[in-house]
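Enquirer: Provided below for reference: sequence and predicted model.
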Amino acid sequence: MRVLHVITGLGVGGAELQLRSVLQHTRHDAEVVTLYNPGEVAEMLSRDGVRVRDLGMTGNTEIAAVLRLWKLIRQGRYDVVHTHLYRACVYGRVAARLAGTPAVVTTEHSIGRTHLERRRMTRGVQALYLGTDLCSDATIAVSDTVADRLVGWGVRRDKITVIPNGVDFDRVAFDEADRARIRAEFGIAREVRVVGVLGRLDPNKRFDLVIAAMAPMLDATTGLLIVGEGPDRERLEGVAREHGVADRVLFTGERHDVAAMLSALDLFVASSAQETFGLSVLEALSNGIRALYTTCPAMAGIETDRARAVPGDVAGMRREIASELARMGSPQPGMSTGLPRETVPAIRERYGIDAVTGRIDDLYDGLLDRRAQRSPRSEPLVADAVASAEPAGGDR
């Protein structure tokens, strides 16, 4: 089976890295088209042997891009077109349906209460999403929370299948050598207790809340590691200075060695205001460290004492972090910090990347089987004359 994944961009992000994990485990022949920004994840995919093409969009309302994408899909004669993220859904679903693709699938990664991928959910945004949803055969929601929000938006419940994000446990496994290497890189002594956050530096992540909560606890024995990059970095650095802890809050910038960064930590904190899944919490737990989170739909139904929900305010978070630090005991010079590493079996059972990818592949198969029972493969719906449209963009 030939599958084309269409995604808005391929910079480092949750949806982009999840797509890479899926493609590393799919049983089908897959290619990727990015509307623009063929960033670091495009390079990773190319090294994995996946063909990646850049559509070369330069604006949000580039109608000609639909024709370029239509031509690419039509020439590729894909069995499935699978779109990810809002703009790719708008362009990709229309182009795939016009090209006569047998099955069109959408994955909705990030629909919040008030925003869709950091885009405020205006009536226009909603209308465009729902209008192009008519071109999609099925929508994958990464959690029950996302499914309920989609239904609230107007997507038919019978089109939605809940398939969670998957965790590649090998990619996030604890490694003692990596722990020592990362701590040496940032000048962190063995006895220092390190609390960490990980993700795009975006206001929704509320890393400023963690800085403020931890400020009274940050000293020679306790540090805070902020792993990631984004538009909120300058403001967050200012928050650390305002609290007088700039020398105790380490900003690592963008990192691709997730397992190593998690291995360097003793406690993980996820402080998002809104979250549709919470993959970083699962990755931290899979690395063996304890985790605190303000919201994490992925933890629904998972019973463990390794993670718990905490208040989304400074006082409440400070109390809970202090409790976790007290568990670790007083740091001893030259002695490694933290509690023993333990994983959560229920997470491995529910969120293993092989099982998750298998469910996605099975969805493709089911859609094509139902299509075959109804009618033979339909012909493209756009006149052949359009085939002379401009080229689809370059490979990576």
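Expert: Received the coordinates, thanks.
Enquirer: all contacts plus neighbour counts: C-alpha atoms, from now on.
Expert: Noted.
Enquirer: leaving out the residues flanking it, which one is nearest to Phe16?
Expert: Small correction: residue 16 is Glu, not Phe. Excluding its sequence neighbours, the residue lying closest to Glu16 (Cα to Cα, 6 or more residues apart in numbering) is Leu10, at 5.8 Å.
Enquirer: what is the burial count for Asp29?
Expert: Using other Cα atoms under 10 Å, Asp29 has 12 other residues around it.
Enquirer: I'd assumed Cys135 was in contact with Val105.
Expert: No - Val105 is not in contact with Cys135 according to Cα atoms under 8 Å; the separation is 9.2 Å.
Enquirer: okay, those two: which has more neighbours?
Expert: When Val105 and Cys135 are compared for neighbours, Val105 comes out ahead with 27 against 21, by other Cα under 10 Å.
Enquirer: chain center to the helix or strand where that one lies: distance?
Expert: Using DSSP states H and E, Val105 maps to strand 103-108. Remark: strand 103-108 is offset 16 Å from the chain centroid, using Cα atoms, centre = their mean, to the nearest Å.
Enquirer: and Arg290, what does it touch?
Expert: By Cα atoms under 8 Å, 6 or more residues apart in numbering, the contact set of Arg290 is Asp266, Leu267, Phe268, Ala284, Arg306, Ala307.
Enquirer: the structure to be compared is supplied as follows:
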Amino acid sequence: MKIVYFIDHLRPDGTQFVLHQLVQGLNVRGHAQTVICLNDSWDELFKQKLVDGGAQVRIVGKLALASGYGWWTTLAFLRQERFDVAVTLLFASDVVGRTLAHAARIPWIVTSIQTRDEFYASWQRWLVRRTMHWADSVILNSIHVRDFAISEEGAPADRIVVIPNGISVEKYISTVPKLTLRAQLNLPTDCILLGSIGRLVPQKGFDILLQALAQLRRRDLFLCIAGVGREEQNLRAQARELGLQARVVFMGYRRDVPALMHCLDLYVHASRFEGMPIVILEAMASGCPIVATAVDGTRELIQDARDGWLVPPEDPLALANAIQSALDDPNEARRRSAAALQRVSDYFDTNKVLDAWERVFQGRVIEFHNSPSSV
């Protein structure tokens, strides 16, 4: 089968993680794959990972699209290659990719909605809805995104398939000593270390996390934040205003997530909304205790009081209380993190996820059951 993926950019974010997982896994199963990046924005190492995984990578670029040249050359390429399946990921790719795939008469068009994006402008929502009817299947990574996909993005209810994100647990086994990150960051060896990873954008709720940290008032408690984004300067200013500048470390983008997770005492995820967050899967696979907001796909991953601690979004006090509860009872934290590791191993294995995607590509649209209980 020949598969072409459209994606907005190739910076290594969560959706790109899913793309790489598909490319790598489906290459082993004998599928020929091409990735078309619409924006001329990419991480060279990530691009090379796609190539090493077996994909051809083509960069179109903003100027080429704006001039019309990129549309025509990409359309000609699609018609020449005669792909069996087109997959669109993220806003621009949904609009441009569905349009081009339809014009090229690709037999099966699949759109993947990876998050409940509440920040789309009205014109973006209009374009997404206007092109949605060309999608033969709409893959959601969380059942909690379904109503949003239907009402806001115009997804036909009878074409929706829920396939959760998956992870290879064996890749998160680490022998890195727990004090390694503290030494790298020049932190006290006996400090309690919280961590949070993600794009520094309003969706991820880092401002709420800083407010929660300020309420804990513990001098032995430090927070490391890994990620980049447009909110970084605002978050640094907030940390200073809250008197936290000595206890919050902005680490920038990190590629060593498994090692980071093994150095933390607690992983905290304060998102306002999500799809199914890859980083929660990574924390579960690493055996790191988790406190998170009870939003969207996070609720399918973490069962409160069993696999971690869940709190309402936008509630710094509840978040602070949950963090304190996790730190006050290390035995309970270990019990819940062990349960989370078992859960991710049992229900979110990469091979099961790849099986489900393959069935959709073959036109056999089925529901994916990732758990014995419906969340």
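Expert: All right, it came through fine. All values reported here derive from a predicted model rather than from experimental measurement.
Enquirer: TM value for the aligned chains?
Expert: TM-score of the superposed chains, computed with TM-score structural alignment, normalised by the length of the second structure, equals 0.87; 353 aligned residues with a Cα RMSD of 2.3 Å.
Enquirer: circling back to that earlier point, which of the contacts of Arg290 of the first structure has the largest number of neighbours?
Expert: Ala284 (30 neighbours).
Enquirer: now check the second structure for the residue matching that residue.
Expert: Counting by TM-score structural alignment, Ala284 of the first structure lines up with Ala283 in the second structure.
Enquirer: identify each buried residue in the helix or strand hosting its match, please.
Expert: Per DSSP H and E: Ala283 of the second structure is located in helix 278-286. Within helix 278-286 of the second structure, the residues that count as buried by 16 or more other Cα atoms under 10 Å are Ile278, Val279, Ile280, Leu281, Glu282, Ala283, Met284, Ala285, Ser286.
Enquirer: any chance you could list what contacts the helix or strand just after that helix?
Expert: The C-terminal neighbour of helix 278-286 of the second structure among helices and strands, as given by DSSP H and E, is strand 290-293. Strand 290-293 of the second structure is contacted from outside by 266-272, 280, 283-284, 298, 307-313, 319, 322-323, 326, 337, using Cα under 8 Å, 6+ apart.
Enquirer: which residues touch Phe148 of the second structure?
Expert: Here Phe148 of the second structure is in contact with Arg116 (Cα under 8 Å, 6+ apart).
Enquirer: packing partners of the helix holding Ala283 of the second structure?
Expert: Applying 3 or more Cα pairs under 8 Å, 6 or more residues apart in numbering; DSSP states H and E, one finds that helix 278-286 of the second structure contacts helix 14-28, helix 257-263, strand 290-293, helix 298-301, helix 330-347.
Enquirer: how about residues contacting the helix or strand where Met214 of the first structure lies?
Expert: Using DSSP H and E, Met214 of the first structure maps to helix 207-214. Residues outside helix 207-214 of the first structure that contact it (Cα under 8 Å, 6+ apart): 197, 201, 224, 236, 239-240, 243, 249, 269, 271-272, 312-315, 317-318, 321.
Enquirer: so that helix matches what in the second structure?
Expert: Using TM-score structural alignment, the partner range for helix 207-214 of the first structure is residues 206-213.
Enquirer: what do you get for stretch 74-90 of the first structure?
Expert: Aligned by TM-score structural alignment, stretch 74-90 of the first structure falls on residues 79-95 of the second structure.
Enquirer: make CSV out of the buried residues of helix 278-286 of the second structure and add distance to Val35 of the second structure.
Expert: Listed next are those as CSV, based on distance: Cα to Cα, whole Å:
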residue, distance to Val35 of the second structure
Ile278, 21
Val279, 23
Ile280, 26
Leu281, 25
Glu282, 25
Ala283, 28
Met284, 29
Ala285, 28
Ser286, 30
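Enquirer: need the overlap of contacts for Val105 and Cys135 of the first structure.
Expert: Taking Cα under 8 Å, 6+ apart as the contact rule, Val105 of the first structure and Cys135 touch no residue in common.
Enquirer: what segments of the first structure are helices?
Expert: For the first structure, the helices defined by DSSP state H cover 14-23, 40-47, 64-76, 86-98, 123-133, 144-153, 176-185, 207-214, 233-242, 258-263, 279-287, 314-328, 345-351, 353-374.
Enquirer: can those helices go into JSON lines with extra columns for distance to Lys159 of the first structure?
Expert: Below are these laid out as JSON lines (distance: least, Cα to Cα, whole Å):
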{"stretch": "helix 14-23", "distance to Lys159 of the first structure": "21"}
{"stretch": "helix 40-47", "distance to Lys159 of the first structure": "29"}
{"stretch": "helix 64-76", "distance to Lys159 of the first structure": "23"}
{"stretch": "helix 86-98", "distance to Lys159 of the first structure": "15"}
{"stretch": "helix 123-133", "distance to Lys159 of the first structure": "10"}
{"stretch": "helix 144-153", "distance to Lys159 of the first structure": "10"}
{"stretch": "helix 176-185", "distance to Lys159 of the first structure": "44"}
{"stretch": "helix 207-214", "distance to Lys159 of the first structure": "36"}
{"stretch": "helix 233-242", "distance to Lys159 of the first structure": "39"}
{"stretch": "helix 258-263", "distance to Lys159 of the first structure": "34"}
{"stretch": "helix 279-287", "distance to Lys159 of the first structure": "24"}
{"stretch": "helix 314-328", "distance to Lys159 of the first structure": "39"}
{"stretch": "helix 345-351", "distance to Lys159 of the first structure": "22"}
{"stretch": "helix 353-374", "distance to Lys159 of the first structure": "11"}
